[in-house]
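> only the shape, not the letters, is given here:
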């Protein structure tokens, strides 16, 4: 992957890659050793993704493909497997860093290459300094950087999305080479197996390639027809992961759209059972207000202003089909806006602010165009142009790097918002207690709900195959009705998650029966750890 990304790019892509890796490692070590040892695991979903990945090989009941699940796309979990199997990386959150940080660095490289490859009349070429600055502005944004050192799915998704955009640009601008189109489709199929925001893109790609094949003025010989047919087939390849995911859900759950309907876990279920939907559903003014304010907080007025100025330059340039590449980059953020409007997505300023990362390629590319235009402005003498560019780039980096000192890093604040709730804090203490109490013998039944259970699992550092998960769909298990016959340990909470309300209540109402078989060996305000007598 690195070899593909840096090919035909000179030394700059290598410098960008190594610089981003160094910056990311410095940030991760600072957060872990100075701020909080759980800082890489603040996001609930970061914990859940790590657990989901490890369950594929380390789970007692049905490890393997049976743990692919639904709702969450599986590719990030498969990519995480080598790292979550290392206990130290798994329990500290550095498993996510090991995957996401190289993805962040490679995404920066591809943004550099997209900017360098733009063809804009009035600007001879996007200079290396503008593309270089854009690549590092992306990676050093504190909000994006935090996502790039955790096990969230944004970093792998952004890599595959931006890589596909680069090869789409190459195909569209550089002679329609089949190799570029195939690479675009392959990376796009990977992106669609990471996040749903990219699902519009294969359809868009197929339409563009189909229209191009129809309009292209070539001979009508068999060789020309074969080239057009191969191009269309190459674009259809981008649908492969979507077809796989629909087929998997049909095979495993009897419903190809189970991922959108699953109780307790789907985005639409959360949207309908939390208050944010009421503010956004079919209310475009509210959606744009939330989206705009969050974008301003994430990118700052200077970078957004530079992006708007770059868009103005881009619009003025008379480029044949110039909107095609721009629209490709715009589709994922447009998907987010549409999902908020139709009530299947959630966002409330800092809450889910990570969705704003989808807008970053557009902003970065437009900023590079603006910097290139300033550097190419013949009305300004060369010396002053250099000073002006240095001042603009300096202001962009100074503001961005100073954000943690005087303003909110909204992705971190979003993560800490969930991390700091009392149920979660006490779950961490329970996991730490379980780590010290567990002697390696026997299974551990957990009656908390999956989110709290996963926090306990990661904190305890105990192999996942030793846990007996009891949630709403688990009532079929013999261990649920008679835990003492199967599980030596039992963890129960008085404040379970939504996917374990009834199963937990069942045993909360029968604690006297549990007491005849188990001793309470640890207890805090919300949780008990019990050991078999």
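Nice, thanks for sending it over. Everything numeric in this text was worked out from a predicted model, so none of it was measured.

> please make it C-alpha for all contacts and neighbour counts, starting now.
OK.

> separation between residue 474 and residue 481?
For residue 474, the distance to residue 481 under the criterion C-alpha to C-alpha, to the nearest Å works out to 10 Å.

> ugh, typo on my part, it should be residue 331
Separation of residue 331 from residue 481 (C-alpha to C-alpha) stands at 49 Å.

> next up, a structure to set beside the first:
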């Protein structure tokens, strides 16, 4: 591990660790729910917890829409009560992923430019970006994507430099397996690695006989094992290898899909604006300037082509309606993969500018201009940290009421089952602040219609009813809002806010009240 402790790497680790910890502390001091502002963040956290705390624990909680690796990495921390109920479970693995990605990008940039200083600056630009810092502190899949995509880029570069060193091809294949089990936009990359391998074989850049050629093809093809395993899982569990695609398509709202699907110009405009606000005009300008630079060697072009496939996959998904974004920064995190090739290309231009600079002052000025955008994002509201804005917007529109009812439930809960008629996303937001074991909750969906149209009070002591539920619970919630008089014969209202009704079974409420009034 001697390589890890060279001066620049150690400095990078210390700076990023301090920056991430201070950022997390500042955010948590402002609001204890800050790391689960995003609806997806709370759902990722609850989904992970359900492996060990639910009415049906076990591997089936992997599900279908979300890829499993981020949840499996999060599991040891989500299983801890303190970390889970305070929304802190993702901090340790997230910071580790951030530092690992920065070290990999440092290695890529240093090997391309030949400058350790440029490598350090580039890694700090990504690692101290407030958008990426926030994504690294919350229970989402972007931190693992950044780590494994950056690691794959480093391993691929090392292999392209030494095509005969198959260990780097093996490492690249392994990191791609992990990447394809983290985010879907990496799924084109195993095919790209196979094509690169074929190109190197056809151009005789890999020494050795037929045995080594076969090993190259096998190692590159092995990078698809993660995606194949996911297809197999969906087939064995749901009878359809692409069940996840249907689930993903059904998640997004149709109005956002209609605004982008079939409109490539709108998609490009929105994506480009998001990139500008995510990474800043200086880095974007340097990256674009690299396009008009001197001709690069083919191996570097192969690396750029490889890294541009995930952003291209996202653009196609947006245009076809499988992914959604909007002008209010919803899903702004989707542009994250473009930051890697943008950073590498921009670093080559920065190195060229440094080589033309006469003194240290000019170099420092260029570095300050590149790093200053992080401060601008935090200090200037009109720019802002768009990934945080996206998460906070969703939280303060409705989820404060979900948090409120969860906290109220914690105050009155005296055992028994809790029926949540609000939808999965809203239900997950209620679970975390309640501090109650997840196995006491039952999120009601349409398949429970027979029971919930008859006698929910037979099985559930508490009933949480949303006035504006997610689509999956809308029909049942409307039924009970229309038939609330029937519900009120068995339940009494414990708490109500503009979004939710918290009900407790009358007989249990009366017993608990009587017990509380008994004088010892």
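Structure received. Remember, predicted model here, so these are calculated numbers, not experimental data.

> overlap in contacts of residue 474 and residue 481 of structure 1?
When contacts are counted by C-alpha atoms under 8 Å, 6 or more residues apart in numbering, residue 474 of structure 1 and residue 481 are jointly contacted by no residue.

> re the thing from before, more crowded one of residue 331 and residue 481 of structure 1?
More neighbours sit around residue 331 than around the other of residue 331 of structure 1 and residue 481, counting by other C-alpha atoms under 10 Å; the figures are 19 against 13.

> which residue lines up with that one in structure 2?
Across the two structures, residue 331 of structure 1 finds its equivalent in residue 309 of structure 2, going by TM-score structural alignment.

> which residues touch that match?
If you count contacts by C-alpha under 8 Å, 6+ apart, residue 309 of structure 2 has them with 185-186, 188-189.

> over to residue 452 of structure 1?
With C-alpha under 8 Å, 6+ apart as the criterion, the residues that contact residue 452 of structure 1 are 423-424, 427, 496-497.

> ok, these in structure 2, which still hold?
When the contacts of residue 452 of structure 1 are mapped onto structure 2 and checked using both residues aligned by TM-score structural alignment, their matches' C-alpha atoms under 8 Å, the preserved contacts are 424, 427, 496-497.

> show me the residues you listed that map onto helices.
Counted as lying in helices by DSSP state H, out of these, are 424, 427.

> circling back to that earlier point, most surrounded residue in the contacts of residue 309 of structure 2?
Sorting the contacts of residue 309 of structure 2 by how many neighbours each has (other C-alpha under 10 Å) puts residue 186 first, at 26 neighbours.

> any idea how far it lies from residue 177 of structure 2?
When C-alpha to C-alpha is the yardstick, residue 186 of structure 2 and residue 177 of structure 2 sit 9 Å from each other.

> cool, residue 171 of structure 2 as well?
10 Å.

> what about those two, which has more around it?
The residue with more neighbours, out of residue 171 of structure 2 and residue 177, is residue 177; 25 against 20, by other C-alpha under 10 Å.

> tell me which residue of structure 1 lines up with the more buried one.
In structure 1, the residue equivalent to residue 177 of structure 2 is residue 189, according to TM-score structural alignment.

> pull up the gap between the residue sitting nearest the centre point of structure 1 and residue 367 of structure 1, please.
The C-alpha lying nearest the average C-alpha coordinate of structure 1 belongs to residue 154 (C-alpha atoms, centre = their mean; 1.7 Å). With the distance defined as C-alpha to C-alpha, residue 154 of structure 1 ends up 22 Å from residue 367 of structure 1.
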